[in-house]
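Participant: no sequence for this one, just the structure:
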């Protein structure tokens, strides 16, 4: 899968930064409305998924060498 070309204009960088801040605000706001056990369970599930994905990608990269 090819990566998109880098954003070189100042306006493009500002739009990307704004979109990232809006996304973070939505996620933090959603987390603020859940109970602590639900938030911690969801956080642990996401962390485990990211660790498994990273391990799988790392093993695949090692096997290709």
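Facilitator: Received, thanks. Only a predicted model underlies this, so the values are computations on that prediction, with no experimental measurement involved.

Participant: CA only for contacts and neighbour counts going forward, please
Facilitator: Noted.

Participant: and the most centrally placed residue in the chain, what element?
Facilitator: The centroid of the chain falls nearest to residue 50 when counting by CA atoms, centre = their mean (9.2 Å). Using DSSP states H and E, residue 50 sits in helix 36-64.

Participant: other SSEs contacting that helix?
Facilitator: Here helix 36-64 touches no other helix or strand, going by 3 or more CA pairs under 8 Å, 6 or more residues apart in numbering; DSSP states H and E.

Participant: alright, now check it against this:
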């Protein structure tokens, strides 16, 4: 938690991959705005219109 900020003002995001890990602290208001804009561009349930996750995972597993 950042010093000088009330509890709940920030969200911790942890990312990991085979190449390493990262921990970010993001202002909650910034994350909320980002997610709202994201849902406008890609509405819930329409993700596969933009990305075939299964095909991407299969390519990664196949080493391509």
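Facilitator: Perfect, thanks for sending it. Everything quoted here is computed from the prediction, not taken from an experiment.

Participant: what value does the TM-score take for this pair?
Facilitator: Once superposed, the chains reach a TM-score of 0.38 (TM-score structural alignment, normalised by the length of the second structure), with 42 aligned residues with a CA RMSD of 3.4 Å.

Participant: quick one on the thing from earlier: off-centre distance for the helix holding residue 50 of the first structure?
Facilitator: Relative to its chain's centre, helix 36-64 of the first structure lies at 11 Å (CA atoms, centre = their mean, to the nearest Å).

Participant: quick one: buried residues of that helix?
Facilitator: By neighbour count with 16 or more other CA atoms under 10 Å, helix 36-64 of the first structure contains no buried residues.

Participant: any idea how far residue 23 of the first structure is from the residue nearest to the centre of the first structure?
Facilitator: In this view, residue 50 of the first structure and residue 23 of the first structure are 19 Å apart by CA to CA, to the nearest Å.

Participant: now residue 63 of the first structure
Facilitator: 36 Å.

Participant: likewise residue 31 of the first structure?
Facilitator: Distance of residue 31 of the first structure to residue 23 of the first structure, computed by CA to CA: 12 Å.

Participant: do the same with residue 46 of the first structure
Facilitator: Distance, residue 46 of the first structure to residue 23 of the first structure, using CA to CA: 17 Å.
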